[in-house]
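Enquirer: Output the structure for:
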Amino acid sequence: MNIGTCSTIALSGLKAHLVTVQAFVSQGLPYFTMVGLPDSTVSQARERVRSACKSTYFHWPQTRVTVNLTPASLPKHGSSFDVSIAVSIFAATHSINPNLLNDAVFLGELSLDGSILPVVGMLPLMQFATQCQISRAYVPASQLAEAQLVPGIKVIPVSHINELLRVLNAPPSLINEHFSVHYPASSTTPIEQFAAPMQEPSSSNADFNDVIGQTDAKWQLEIAAAGGHHVMLVGPPGVGKSMLAQRVPSILPPLNDTQATEVACIRSAQGLPIAIPLSHTPPFASVQHNATLSALAGGANGNRIVAGAMTLAHRGVLFLDEAPEFKHTVLQSLRIPLETGSITLSRMKANVVLPAQFMLILAQNPCPCGNLWNSTKICECQPIELRRYNNRISQPIKDRIDIKINVPSLKTLDKPHCHNDSYSPFLGDHMTFDSKHMRDTVLQARKQACRRFQSCPWSTNAQAPGTWLMENTPERLISHTNHLLESEEISIRGAHKILRISWTIADIFGRTQPTDDDLECATRLYLPDI
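Expert: You can find the predicted model right below:
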């Protein structure tokens, strides 16, 4: 029977599925049909495959050709099926060695001249192939470096359909040795492009030392980074709120290999460039106030799931500048991810769960005009305008923010660098607020927290559940938070956040348990106005 079979991989969001591609060449009038729930991009592969095959000496069957993508109930989208469709047709016409198709996957898009082009999501596709114990993967030569990031699978790069026929032991009569691969004039060939590792733009030049003054804000951001706490920056325009937020990744611990791969998979699945070798710097995603719900939380582009900024900031920092100017529905989409570390996109045919474990930083002015805290300018906002402005960020969102930081205007700018006189057992007599010293403090605090949580499924104080806090926090500190609860100054969530912050402060100063001073400091960080 003239049936050819090979395998490929479909990607939906970050979840991959193994797809079997079958081609059946049967008697009948010339016709090429495709079944198995393909979208318009997959359906258009018929013309790409037919045209690409003309760059070889392969004679297209002048009969009925049917291609089936299994499982048929799984929506197929994207152009990564092109190469596997062509291979299945070659196998159905007995033009290649079918034994070479076993235990292998074929990935790539075909251009009209037969060139094999890169596809979206190569890294997560290769990871899934290793989980399925696939031994060989035929990938576009331009993505060889990305595919080789995943160990345990043999990667075979191919740049043209004629080259693919050669490695699949096709008869010489089918191979056109005179083909040429055409690349855009503005770029090098894919193999030359990846001859040297591609480096991600470094953020190492962003240093807290660049921010003049704001010692209190730097100290509070150091606490936030040490415990993984969410932050709100409040201050007039031009005082450095955005600069402070942009430099938080410079003091966060570097990602481990697993986390770096996870972040790279997210970028790869969205068609974004990744660093080779993998970057271990936590990501930073900044969102403008005119962002839509799909831009922040994610959505669908046709049948393709597109991750939002919350997922792109996974394992890193999500920064929302001018937070009160965001639409109410956009801000409310933060509520569940802040609690669960993931976001669920519900679609008509499936639910897709995307990771969204990030450190949130919000920034806002003290009033609509921004002059409320200005000593030289007069605020012209009416009380009702000020109340409406402050209420644009709902109380449930504010309740989930651990640390509220007031960033005042600088009255004197004569000192390029500012220090305070707090003693730190890690840094010596004084705590220096440049990124290097702040990162050292954060790393030491994180190590102490990891030792405390070594038998727990979490590693930072911000993730510690309420049951653990109640069992391990000194009783007198719990009594103080109970007093705040009874006076209705905080909610139960707020009480837990105050206890978590106090544990982080204790870690920074090398204490095994938080003290009364740590709790008082934590309370003022959570409720800066009391």
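
Enquirer: Going by C-alpha atoms from here, please, whenever you check contacts or count neighbours.
Expert: Noted.

Enquirer: what's the span of stretch 487-494, first residue to last?
Expert: 13 Å (Cα to Cα, to the nearest Å).

Enquirer: Could you give me the buried positions within that stretch?
Expert: 490-491, 494 (16 or more other Cα atoms under 10 Å).

Enquirer: now the other sequence, so there's something to compare against:
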Amino acid sequence: MLAKVYSAAVYGVDAFEVEIEVNGASGNGVIVVVGLPDVAVKESKDRVTTAIQNSGYRWPRGRTTINLAPADVKKEGPSFDLPIALAMVAVGAEMELLNAEQYCFVGELALTGQVRPVKGVLPVALEARRAGRRAIVVPIENAREAAMVDGIEVYGVHNLREAFEFLTGERTLTPIREDVTQFFAQHQNYDVDFADVRGQHHVKRAIEVAVAGNHNALFIGPPGSGKSMIAKRIPTIIPPMTLEEAIESTKIHSICGLLLDPTQSFVATRPFRSPHHTISDIALIGGGATPTPGEISVAHNGVLFLDELPEFRRQTLEVLRQPLEDARVTISRATGSLTFPADFMLIAAMNPCKCGYFSDPKRECRCSPNDVQRYRDRISGPLLDRIDIHVEVPAVQYQDISSKTPGESSASIRERIIKARDIQRERFAQNGNGKSKVRCNARMSAQLLKRHCTLEEAAEGMMKMAMTELNFSARAYDRILKVARTIADLADSENILAEHVGEAIQYRTLDRNLWA
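Expert: I've put the predicted structure just below:
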């Protein structure tokens, strides 16, 4: 007898439908799994048979063949346990599953028959809807995540018996429903605020400029100056996520297993990722035998914070160069290539020297000039060129720490940034006939840079002097123009003035050789 059910598997950041066929025939009682299964899928036969027995069912005692189609794509993970078990129970009971084509099933089985949560449920639900399935049956812990997809019913199950009785019509389940728009609106809150940051007014200004144009930024300051504190509050001043952005980010978080907690079923706020400096290349950009997203993709639509930047391995930092330019990362393997989104804002922090107190007016630096230079040289010039803004973060003064006056709130800063972003969006939409993929100044191409960053005479003279005397690179020149354009947008100025260029030049601390 043959039984057929449907499931789905994740490939990259999307999913594809998998048709699961189980055939029972006379033979020696062997269970064979075909269709390019990985080790976890091959092992499922042992979990599944034990779960079936402990749930009070029987399975085919003859030769059982389990086919996962399409057969030319590798299947990974334990999410096929539940659909395989359902088909095996049907074959063992010689029962025809008349309504199986209406459903998509995913779930890992415990030996007791309990259904455990799995990764990647959101892209699976999106694929089930695209394939025309009426409903998706998932572990109860994944139900809220799947319910964020409109246009498909979601049922959460606790165990194998519950799922089989629902499939055969012996049990009625209530579909899980979530109002994604309402959930999205209610959860766009942050636990931190820029009002907590005392002093550091010029640093806040630099961050406002960086976020307004989506520019990457580097903080340089001694330990305890507030670099990490400021970085953690940057997502609070980025314009709120759109529903489309939230779905993109949630898919990646789901695939990485970051949404297995039922209380975190959807990403409604800007991601903030801060990996340790011992992170490997693959963990940072993604990869593996079957590529999975890395930290830069988890930070998609949000902030990637690299604290103690020189402590990261140089090779690890160099792999960031292509994603910073293209807002995506392509991982190539013998079996094919996968592209993951990586449109993040890079915020990095470092000490001015190894001991942290170079040029500090109150503490003596123990580093020699050569030590300082070697410390700085851990970061390559090409990577520094891709960081638009370098800003010094001095130690906070006592009068600022003890001040009872709160700083400016994130909400008021965000209002100015939203206005500047709207100016940019309108500008690039007009030039792209409404189809331009460029949304902010940091992503301007050479053609757009030439069109929108024309300097008046005084600003041109200031730029020429800076290029001549400070030996800026050609890429640094482009970065200064982009930052100057953002500063002009914040000032609601159509033209880039000398004062805008002057401020942008001040944000190239490392290029101005202030460490010499």
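
Enquirer: of the buried residues of stretch 487-494 of structure 1, closest to Ser115 of structure 1?
Expert: Among the buried residues of stretch 487-494 of structure 1, Gly494 lies closest to Ser115 of structure 1 (Cα to Cα), at 58.1 Å.

Enquirer: The closest one and Phe24 of structure 1, how far apart?
Expert: The gap separating Gly494 of structure 1 from Phe24 of structure 1 is 63 Å, by Cα to Cα.

Enquirer: How about Thr63 of structure 1?
Expert: Applying Cα to Cα, the value for Thr63 of structure 1 to Phe24 of structure 1 is 10 Å.

Enquirer: the more surrounded of these two?
Expert: Per other Cα atoms under 10 Å, whichever of Thr63 of structure 1 and Phe24 has more neighbours is Phe24, with 20 against 14.

Enquirer: Can you classify the more buried one as helix, strand or coil?
Expert: Of the three states, Phe24 of structure 1 takes strand under DSSP: H, G, I helix; E, B strand; the rest coil.

Enquirer: That one against Asn2, yeah?
Expert: Yes: between Phe24 of structure 1 and Asn2 a contact is recorded at 5.8 Å, counting by Cα atoms under 8 Å.

Enquirer: Mind listing the shared neighbours of these two?
Expert: Taking Cα atoms under 8 Å, 6 or more residues apart in numbering as the contact rule, the neighbours common to Phe24 of structure 1 and Asn2 are Ala92.

Enquirer: any idea which element the alignment partner in structure 1 of Ala212 of structure 2 lies in?
Expert: With TM-score structural alignment defining the correspondence, Ala212 of structure 2 maps onto Ala226 in structure 1. Following DSSP states H and E, one finds Ala226 of structure 1 within helix 215-227.

Enquirer: Average offset of that helix relative to structure 2?
Expert: For helix 215-227 of structure 1, the mean deviation from structure 2 after alignment is 0.6 Å (mean Cα distance after the TM-score superposition for structure 1).

Enquirer: Show me what that helix is packed against.
Expert: strand 403-406, helix 435-452, helix 492-508 (3 or more Cα pairs under 8 Å, 6 or more residues apart in numbering; DSSP states H and E).

Enquirer: Which one of these lies nearest to Gly108 of structure 1?
Expert: With Cα to Cα, the closest approach to Gly108 of structure 1 among those belongs to helix 435-452: 42.1 Å.

Enquirer: Quick one: distance of the closest one to the chain centre.
Expert: 23 Å (Cα atoms, centre = their mean, to the nearest Å).

Enquirer: what does that helix correspond to over in structure 2?
Expert: Going by TM-score structural alignment, helix 435-452 of structure 1 lines up with residues 410-427 of structure 2.

Enquirer: So what touches the matching stretch?
Expert: Contacts of stretch 410-427 of structure 2 with the rest of the structure, by Cα under 8 Å, 6+ apart, involve 193-195, 208, 211-213, 236-239, 438-441, 486, 489-490, 492.

Enquirer: what's the answer for stretch 141-150 of structure 1, then?
Expert: With contact meaning Cα under 8 Å, 6+ apart, stretch 141-150 of structure 1 is reached by 116-118, 122-123, 126-127, 139, 155, 157-159, 189-191, 193-194, 276-277.

Enquirer: what about 6 Å?
Expert: The set of residues external to stretch 141-150 of structure 1 that reach it, using Cα atoms under 6 Å, 6 or more residues apart in numbering, is 123, 157-159, 190-191.

Enquirer: could I get the buried residues of stretch 487-494 of structure 1 as a markdown table with distance to Pro355 of structure 1?
Expert: Conversion of the buried residues of stretch 487-494 of structure 1 to a markdown table gives the following (distance: Cα to Cα, whole Å):
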| residue | distance to Pro355 of structure 1 |
| --- | --- |
| Ile490 | 29 |
| Ser491 | 27 |
| Gly494 | 24 |
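
Enquirer: Pick out whichever of those residues sits closest to Thr292 of structure 1.
Expert: Among the buried residues of stretch 487-494 of structure 1, Gly494 lies closest to Thr292 of structure 1 (Cα to Cα), at 28.9 Å.

Enquirer: How many neighbouring residues does Leu360 of structure 1 have?
Expert: Residue neighbour count, defined by other Cα under 10 Å, stands at 24 for Leu360 of structure 1.

Enquirer: Let me know the helix or strand that the aligned partner of it in structure 2 is in.
Expert: Using TM-score structural alignment as the criterion, Leu360 of structure 1 maps onto Leu346 of structure 2. According to DSSP H and E, Leu346 of structure 2 maps onto strand 345-350.

Enquirer: Which residue range of structure 1 does the helix or strand that comes right after that strand align onto?
Expert: Downstream of strand 345-350 of structure 2, the next assigned helix or strand under DSSP H and E is helix 369-376. Under TM-score structural alignment, the match for helix 369-376 of structure 2 in structure 1 covers residues 383-390.

Enquirer: cool, stretch 318-332 of structure 2 as well?
Expert: Counting by TM-score structural alignment, stretch 318-332 of structure 2 corresponds to 332-346 in structure 1.

Enquirer: Mind listing what's buried along that stretch?
Expert: For stretch 332-346 of structure 1, burial by neighbour count (16+ other Cα under 10 Å) applies to 333-334, 337-338, 341-343, 345.

Enquirer: Mark which of the residues you listed are part of strands, please.
Expert: Mapping these onto strands (DSSP state E) picks out 342-343, 345.

Enquirer: Let me have those in JSON lines, adding distance to Asp39 of structure 1 as columns.
Expert: As requested, these are exported to JSON lines (distance: Cα to Cα, whole Å):
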{"residue": "Ser342", "distance to Asp39 of structure 1": "28"}
{"residue": "Ile343", "distance to Asp39 of structure 1": "25"}
{"residue": "Leu345", "distance to Asp39 of structure 1": "20"}
